[in-house]
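> show me how the following folds:
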Amino acid sequence: MQERQRRFTEEYKRQAAELVVSSGRSITSVGKELGLRDSVLRRWVEKLRRTRLLRSPGCARRMSGCAWSGTF
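From the prediction side, this is the model:
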């Protein structure tokens, strides 16, 4: 029997990732509570952290000396 792929809104993904980050709980713990695989929730948390890093003050200064800046 084939499992149906579930789809989640961006808002749900952000809230799930926020729960991990703000609570200090593990991805495994929150994933079990929400019925999500670790790998899925981990991607959402990493995306949230990248987004926060890019929006943080001083990001342009940090990235200016980076070999990767301007390539994306």
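
> okay, CA-based contacts and neighbour counts for the rest of this
Noted.

> next up, the contacts around residue 16.
In this structure, residue 16 makes contact with 30, 41, 44, judged by C-alpha atoms under 8 Å, 6 or more residues apart in numbering.

> skip the chain neighbours and tell me the closest residue to the last one.
Spatial nearest neighbour of residue 44, chain neighbours left out: residue 17 (5.7 Å); criterion: C-alpha to C-alpha, 6 or more residues apart in numbering.

> one more, so I can put them side by side:
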Amino acid sequence: MGSTRRRFTDEYKAEAVGFVIEGNRSIAEVARNIGVHEMTLGKWVKKERDARAAAVPADAPLIESERSELIRLRAELKDRDAENAELRMQVEFAKKVATWFAKEKQ
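Here you go, the predicted structure:
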């Protein structure tokens, strides 16, 4: 006794995805409201977002929110790079101290 699989029209999927993307609502909330499993709706949303991303040319100008996110991410990367450099210096210092102590013990 197999279960029957529900089928959804492309229009239904597009409207459900629109609730998430254009409506700025969570996948879980929309899935609950329309009676679809979260994973199913999540796949529809991912497919649409991937299609939209592929439709935008790589050299297209950034919109303001993308530009601000890029600035934020670059600043975050700079901070992380500085933190990594500091940690590398600490590791090198610890190696030198360990070498010095090892020579002292001999």
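
> got a TM-score for the two of them?
The TM-score (TM-score structural alignment, normalised by the length of the first structure) is 0.72; 59 aligned residues with a C-alpha RMSD of 1.7 Å.

> now the top helix by length along the first structure on the second structure. Mean distance?
For the first structure, the longest helix by residue count, based on DSSP state H, is helix 38-55. Helix 38-55 of the first structure, aligned to the second structure and superposed, deviates on average by 0.3 Å (mean C-alpha distance after the TM-score superposition for the first structure).

> can you report how many residues neighbour residue 27 of the first structure?
Other residues near residue 27 of the first structure come to 22 when the count uses other C-alpha atoms under 10 Å.

> residue in the second structure paired with it?
Alignment note (TM-score structural alignment): residue 27 of the first structure maps to residue 27 of the second structure.

> ok, now residue 55 of the first structure?
Under the alignment by TM-score structural alignment, residue 55 of the first structure pairs with residue 55 in the second structure.

> which of the contacts of residue 16 of the first structure still touch in the second structure?
Using both residues aligned by TM-score structural alignment, their matches' C-alpha atoms under 8 Å as the contact test, the members of the contacts of residue 16 of the first structure still in contact in the second structure are 30, 41.

> can you redo the contacts of residue 16 of the first structure as a markdown table with neighbour count?
Formatted as a markdown table, these follow (neighbours: other C-alpha atoms under 10 Å):
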| residue | neighbour count |
| --- | --- |
| 30 | 20 |
| 41 | 21 |
| 44 | 20 |
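
> residue 5 of the first structure: which of the contacts of residue 16 of the first structure is nearest?
residue 41 (14.9 Å; C-alpha to C-alpha).

> just want the most central residue of the second structure.
Nearest to the mean C-alpha position of the second structure, by C-alpha atoms, centre = their mean, lies residue 46 at 11.7 Å.

> tell me the spacing between that one and residue 86 of the second structure.
38 Å (C-alpha to C-alpha, to the nearest Å).
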